[in-house]
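1. sequence and predicted structure are below.
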Amino acid sequence: MNTTDLKEKNFEADIERYLITEGGYIKGNQDTYDKERAIDMPVLISFIEKTQPKQWKRYVTKYGAKAEKQLYRVFQDDVSRYGLIYVLRKGISDVGINIRFCYFAPASMLNDELVANYDANILTVTRQFAYSKLNKNTIDMVLSLNGIPVVALELKNQITGQNVEDSKRQWCTDRDPKEPLFHFNNRILAYFGVDLYEVALTTELKKEKTFFINSVQNNF
């Protein structure tokens, strides 16, 4: 590894360390990530089993060994129809069984069950995220919610001669919007370009037509 690569890896490591120690994240593992479906179903099912054991038991009783496949089918059908944001908010209903894919922060801390379910969300940070079956491209960092990738970051470092503009070019030229991970409102909901002083954000990859919002951090 050359000096430039090392400095960029250090930037990655610093962000990862902060998310794990301060943000409630754990380190991601791509061993069970399905590149074709752009989801980690074992992690998602682990979350469901912990937060909705009765519903999942009924689901397995109904579908048996096909429960995981059926869950993904209904999940993806609703995502394709309504968008990921809607499905994260509302969950799905199948044969009268309602299943949620995440829990948002409760309005108060008075309901122990809601608090416990919110705390049970599995937040993962994965560096050098390999996402495609067609190539060996990786994204510097991906944040996932219960096995569902929702945020992606390309990191640059002025010390190595690059900045946020290089991140933006990378999103526009090196990432194919046809990849399942990049379909609009299908998986990744926010794409960030980040350097030591500036952040750029887009919600949809459209090659050269991709539109970014930039924010400068002057007191970094």
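-> Done, it's in.

2. drop to CA atoms for contacts and neighbour counts, all remaining ones
-> Will do.

3. distance of the residue minimising distance to the centre of the chain from residue 15?
-> Among the residues of the chain, the one closest to the centroid is residue 149, at 2.1 Å (Cα atoms, centre = their mean). Distance of residue 149 to residue 15, computed by Cα to Cα, to the nearest Å: 17 Å.

4. residue 75 too?
-> 31 Å.

5. which of these two has more neighbours?
-> Between residue 75 and residue 15, counting by other Cα atoms under 10 Å, residue 75 is the more crowded of the two (22 against 13).

6. and residue 52, what is it in contact with?
-> residue 99 (Cα atoms under 8 Å, 6 or more residues apart in numbering).

7. before we go on, here's another structure to hold up against the first:
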Amino acid sequence: MCAGGWIEGEPADYRPELGLDTRQLFTFIGASQPDEWEELVTYYGGDRNEAQRGFAKRLDKAIADDGLLDVLRKGVRDHGVRIRLAYFRPSFVESDAILDDYRSNRLTVVRELAYATKQADRGNRLDLTLFLNGIPVATAELKNPLTGSGVEHAKAQYRSDRDPTELIFARRVLANFAVDPDLVFVSTALRGAKTHFLPFNTGSAYPKSVDLPALSPVARGQAVDRARRPARRRPQLPGDGLRRLRQVDTIAWLAQPRRTAARHRRQLRTDRRARRQDRREVRRQVRAARPGAVPGNGKLARSSQSPCAPSHPGRLPAAQLHGNPGQPTATVGRRPLGWPDAPGFGDAP
């Protein structure tokens, strides 16, 4: 990876409580947006340390509200100053100078990252963590069959040993990879034992429905290109991995419901409640329109002067309840309320 433009980062630079590699983050901002950063520092009284702490908190809130991918695409506004967190490759390049911002992205890979913020997870480390400008975007657990472990062991490690409520998993990384020399699987959200993994192999000759782990080692070697085999093409520029984030985001939506799908479900529930309220209001108005109803509550009034008082409380004689049978009246559902022979209505025997 380092030969392809990645930088090997230091685990000590990662701040678990912030979920950021602050050294790489502010190195990128200072190199790519010096004027914007100096303007932001003035809002913090000229104190650069205070500006870094304040911006880190603002960045954490923006990611929690809008999601990591949205923040990478649009940046963050702090005190009215817009700070970009990543530069994507332009689709149309007129000159080499247009790629200067794109080349300023800092892609770092950190081995054995101590990520835990909870005491119960102290000592847990991730084999590989990929950072984009100091923000963790992907993790990977690497397994070697020579030691008796494979991709299924990596999946089990994510499901049982990785707390999905940790900051790095809950609000930072977009993808978690389970890797061995032959197979790669990805999960876009950890959910304990319910964590779902999708195939992420390169050069697979089988459909995704084929159970590749159940194949023999020879068949597995023929089914996929080896995950760690170098690509036979020119080295990619630093930052080309950003295009893969769009694919990971698409897989995330297809694999399990995310914010958009959840918002649609909430809207459907709201619409159903509104329709129920409308039906209740229609029924209330129908009851209020009945002959003999008390204004304001829609209940039928009992007449003490009726010569034929009903034996059952709440019932009125058909003549008093329905008035003139020759005139049509309102209905509720399929039951007519204006005819003397309507079921459930009539004089007491």
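-> Looks like it came in fine. These numbers were taken from a predicted model, which means no experiment stands behind them.

8. what's the TM-score once they're superposed?
-> After superposition, the two chains reach a TM-score (TM-score structural alignment, normalised by the length of structure 1) of 0.86; 199 aligned residues with a Cα RMSD of 1.4 Å.

9. so who does whatever residue of structure 2 lines up with the residue nearest to the centre of structure 1 touch?
-> Per TM-score structural alignment, the equivalent position to residue 149 of structure 1 in structure 2 is residue 136. Going by Cα under 8 Å, 6+ apart, residue 136 of structure 2 touches 19, 20, 21, 129, 130, 168, 172, 173.

10. excluding its backbone neighbours, what's nearest the fifth one?
-> It refers to residue 130 of structure 2. residue 109 (4.7 Å; Cα to Cα, 6 or more residues apart in numbering).

11. and for the second one?
-> What sits nearest to residue 20 of structure 2 in space, not counting adjacent residues and going by Cα to Cα, 6+ apart, is residue 135, at 5.3 Å.

12. can you check the fourth one too?
-> Counting by Cα to Cα, 6+ apart, the nearest residue to residue 129 of structure 2 once its immediate chain neighbours are dropped is residue 139, at 4.4 Å.

13. so how far is residue 7 of structure 2 from the one you found?
-> To residue 7 of structure 2, residue 139 of structure 2 is 16 Å away according to Cα to Cα.

14. more neighbours: which of the two?
-> Higher neighbour count among residue 139 of structure 2 and residue 7: residue 139, with 25 against 17, using other Cα under 10 Å.

15. that one in helix, strand or coil?
-> Using DSSP: H, G, I helix; E, B strand; the rest coil, the structure places residue 139 of structure 2 in strand.

16. ok, now how distant is it from residue 196 of structure 2?
-> 15 Å.

17. next one: residue 244 of structure 2
-> In terms of Cα to Cα, residue 244 of structure 2 sits 19 Å off from residue 196 of structure 2.

18. repeat that for residue 90 of structure 2.
-> 33 Å.

19. okay, and the residue nearest to the centre of structure 1 sits in which element?
-> According to DSSP states H and E, residue 149 of structure 1 maps onto strand 148-155.

20. mean deviation of the next helix or strand after that strand from structure 2?
-> Moving toward the C-terminus from strand 148-155 of structure 1, the next helix or strand (DSSP H and E) is helix 164-173. Comparing helix 164-173 of structure 1 with its match in structure 2 after superposition yields a mean distance of 0.3 Å (mean Cα distance after the TM-score superposition for structure 1).

21. so whichever helix or strand comes after helix 164-173 of structure 1 aligns onto which residues of structure 2?
-> From helix 164-173 of structure 1 onward toward the C-terminus, using DSSP H and E, the following helix or strand is strand 190-194. Counting by TM-score structural alignment, strand 190-194 of structure 1 falls onto residues 175-179 of structure 2.

22. map residue 59 of structure 2 onto structure 1.
-> Match for residue 59 of structure 2 (TM-score structural alignment): residue 75.

23. over to residue 109 of structure 2?
-> Aligned partner of residue 109 of structure 2 by TM-score structural alignment: residue 125.

24. what is whichever strand or helix holds that match packed up against?
-> Using DSSP H and E, residue 125 of structure 1 falls within strand 123-130. Applying 3 or more Cα pairs under 8 Å, 6 or more residues apart in numbering; DSSP states H and E, we find strand 123-130 of structure 1 packed against helix 3-22, strand 26-27, strand 138-145.

25. flag every buried residue along the longest one.
-> The neighbour-count check on helix 3-22 of structure 1 (16 or more other Cα atoms under 10 Å) flags 7, 8, 9, 11, 12, 16, 17, 19 as buried.

26. one step back: what about the match of residue 59 of structure 2, distance to residue 139 of structure 1?
-> With Cα to Cα as the criterion, residue 75 of structure 1 and residue 139 of structure 1 are 25 Å apart.

27. one more: residue 116 of structure 1?
-> 32 Å.

28. higher neighbour count, the two?
-> residue 139 (18 against 15).

29. looking for the alignment partner of the more buried one in structure 2.
-> In structure 2, residue 139 of structure 1 lands on residue 126 (TM-score structural alignment).

30. is it true that its match touches residue 116?
-> No - applying Cα atoms under 8 Å as the test, residue 126 of structure 2 and residue 116 come out as separate, 9.9 Å apart.

31. read off where the longest helix along structure 2 ends up in structure 1.
-> Taking DSSP state H as the criterion, structure 2 has its longest helix at helix 259-288. Using TM-score structural alignment, helix 259-288 of structure 2 lines up with nothing in structure 1.

32. what's the matching range in structure 1 for the helix or strand that comes right after that helix?
-> Per DSSP H and E, the first helix or strand lying C-terminal to helix 259-288 of structure 2 is helix 318-322. On structure 1, no counterpart of helix 318-322 of structure 2 exists by TM-score structural alignment.

33. so the next helix or strand after helix 318-322 of structure 2 aligns onto which residues of structure 1?
-> Using DSSP H and E, the helix or strand that follows helix 318-322 of structure 2 in sequence is strand 331-332. With TM-score structural alignment applied, strand 331-332 of structure 2 matches no range in structure 1.

34. so which elements touch strand 331-332 of structure 2?
-> helix 259-288.

35. have a look at residue 244 and residue 196 of structure 2 and say which one is more surrounded.
-> residue 196 (17 against 11).
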